[in-house]
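Asker: Whatever this is, show me its structure:
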Amino acid sequence: MNESVQVIPLLNLALVSIPVLLVIGILWRWSLSPGHAAYALGRMLVQLLLIGYCLMYIFEAENSLVVIAVLAVMVTVASWIALGTIKTRRTVLYKQALISILIGGGLVLVVVTQGVLQLQPWYLPQYMIPLAGMVFANSMNAVSLAAERMNAELERQMSFDQARNIAMRAALIPTINAMLAVGLVSLPGMMTGQILSGISPLIAARYQIMVMCMIFAGGGLSTAMFLEMSRKRFMECKNF
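Answerer: Sure thing, here's the model as predicted:
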């Protein structure tokens, strides 16, 4: 198979802004705060351009301390964003979210990078950073969904164990749906990217299986830890 990947000229890339602007126009026409979406799009552009340059430096440096620093930033930011659904108590539960995402996602990341892939060196940034981004981002989303649902169920005077079970189930819905749909409805990002770069679909499928298991386990472990570690905090104040 062809192992080269097509380079997208900037002018061609600009074409994708046409349907984006159509959506912004619809939001404006319907008075649905298009400014927030426009801000998110602008921030996305800046962040991706900056991370592109940063990753070039990190990949060339091949320094374990740099990789560890990047992972630390990922976990720190992910833990803060995860509690955005309960902003009034964000600082109260931040420690629990941080520890949960660090241990839950970190454990899965170690198994994948050191057991499945057996990276040499162990911190190989071309693999470590993208995989860490996947597992920590998914753990962040799962914890965020669980925190919001836990808060809502406790406000309905649900017992902690019942609310915890509902929150856990809700947190895993997106990942479980993705596993049910993969290969039938969608080809996920990693598999699509590898196929576009010329890698055999059979090899790409193995990597995608690894990724799906990784994000399911990372999200599940992080959420379970967060809910149990936050038991006292949730019970102390049921109205966030």
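Asker: alpha carbons only for contacts and neighbour counts from here, please
Answerer: OK.
Asker: Would you check how far apart Leu11 and Leu45 are?
Answerer: Between Leu11 and Leu45 the distance is 15 Å, computed by Cα to Cα, to the nearest Å.
Asker: Neighbour count for the two, which is higher?
Answerer: The residue with more neighbours, out of Leu11 and Leu45, is Leu45; 11 against 8, by other Cα atoms under 10 Å.
Asker: Quick check: which element contains that one?
Answerer: Assessed by DSSP states H and E, Leu45 sits inside helix 34-61.
Asker: how about this one, so we can line them up?
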Amino acid sequence: MSLVNSIETISLSSLALSLIPALLVLLIFTRWSLNVMHSVYALIRMLSQLALVGYALTFIFAAQNSGTILLILFIMCVASSWIALSTVPELRLALYKYAFTAIVLGGGLTLLLITQGTLHLTPWYAPHYMVPIAGMVFANSMNSVSLAAERLDSELHNTHSYIEARNFAFQAAMIPVINSLFAVGLVSLPGMMTGQILSGISPFIAARYQIMVMAMIYGSSGLSTALYLSFVKPTYARHYS
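Answerer: Model prediction:
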């Protein structure tokens, strides 16, 4: 079968084979007396979430409704903001509004620029583009805010000044994103580029899309993190006063 015309469907039995490395990692957790149940829960949750989202996206793509898409984006922001603060559970409720605002602004403005300025989506909410791109934007904003939240809290416990703690936190949060910029094309071919090449799109066009994605991820992560670190300063000032 030619990959130019279609992408091979993965059977359930073949999919099961892909879980073997994950099961080996669980075995390592068990043999080394580590918290294996946390990983088991994460894997089960991943499987159930992706199975459900497959059905949900089929409905969303068929609906072609702007209100539905806006609701999906809102849910993404609510969930990503809550998950981002799992690294600082004792301040989660106090900091949630700042994480939410930072992700909405940093991620949302980047999403708006990409979908309406770069891609010129028609209609503006085109689900096949909007939903997966929003997922990449808000997920990476979430990860960076989460790293920044943990590092900021840790640095302030070590009695650094807020400016020093903020700078350390921002640099730490951006390490994974910056590393991905160095690695793309040399160490890895990212998901979007790989998927497009497999579906038969020219590698030159796929490269342009990947450049867009990498710039989008770097921008949304950096903006969301910087906004979060700026918003939370008064809360930490009260907390450590």
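Asker: Secondary structure element holding Met136 of structure 2?
Answerer: In the assignment (DSSP H and E), Met136 of structure 2 maps to helix 127-157.
Asker: What is the corresponding segment of structure 1 for that helix?
Answerer: Helix 127-157 of structure 2 lines up with residues 125-155 of structure 1 when matched by TM-score structural alignment.
Asker: The matching stretch vs structure 2, mean deviation?
Answerer: Taking mean Cα distance after the TM-score superposition for structure 1, the mean distance separating stretch 125-155 of structure 1 from the aligned residues in structure 2 is 0.5 Å.
Asker: with structure 2 superposed, average distance for the helix holding Leu45 of structure 1?
Answerer: Mean for helix 34-61 of structure 1 is 0.5 Å (mean Cα distance after the TM-score superposition for structure 1).
Asker: matching residues in structure 2 for that helix?
Answerer: On the basis of TM-score structural alignment, helix 34-61 of structure 1 is assigned to residues 36-63 in structure 2.
Asker: quick one on the thing from earlier: between helix 125-155 and the helix or strand following the helix holding Leu45 of structure 1, find me the angle.
Answerer: Tracing the chain C-terminally past helix 34-61 of structure 1 and defining elements by DSSP H and E, one meets helix 64-82 next. Orientation check (axes from the mean of the first three to the mean of the last three Cα atoms, to 10 degrees): helix 64-82 of structure 1 against helix 125-155 gives 20 degrees.
Asker: Buried residues, helix 64-82 of structure 1. List them.
Answerer: For helix 64-82 of structure 1, the neighbour count (16 or more other Cα atoms under 10 Å) marks Val66, Val67, Val70, Leu71, Met74, Val75, Thr76, Ala78, Ser79, Trp80, Ile81, Ala82 as buried.
Asker: Give me the residue at the spatial middle of structure 1.
Answerer: By Cα atoms, centre = their mean, structure 1 has its centre lying nearest to Ala137, at 1.8 Å.
Asker: Nearest residue to it in space, please, no chain neighbours.
Answerer: Here the nearest residue to Ala137 of structure 1 in space, its sequence neighbours aside, is Ala78; by Cα to Cα, 6 or more residues apart in numbering that works out to 6.6 Å.
Asker: can I assume the one you found is in contact with Met140?
Answerer: Yes - proximity of Ala78 of structure 1 to Met140 meets the contact threshold set by Cα atoms under 8 Å, at 5.5 Å.
Asker: Counterpart of Leu17 of structure 2 over in structure 1?
Answerer: Alignment note (TM-score structural alignment): Leu17 of structure 2 maps to Leu15 of structure 1.
Asker: what about Met44 of structure 1, how many neighbours?
Answerer: Using other Cα under 10 Å, Met44 of structure 1 is surrounded by 12 other residues.
Asker: for Val184 of structure 2, that is, sorry about that
Answerer: 14.
Asker: contacting residues around it?
Answerer: Val184 of structure 2 sits next to Pro190 when contact means Cα atoms under 8 Å, 6 or more residues apart in numbering.
Asker: What does it correspond to in structure 1?
Answerer: Counting by TM-score structural alignment, Val184 of structure 2 lines up with Val182 in structure 1.
Asker: ok, Leu187 of structure 1 to Ala217 of structure 1 distance?
Answerer: From Leu187 of structure 1 across to Ala217 of structure 1, the span is 20 Å (Cα to Cα).
Asker: same deal with Ala163 of structure 1?
Answerer: Counting by Cα to Cα, the gap from Ala163 of structure 1 to Ala217 of structure 1 is 21 Å.
Asker: Same question for Asn239 of structure 1.
Answerer: According to Cα to Cα, Asn239 of structure 1 and Ala217 of structure 1 sit 30 Å apart.
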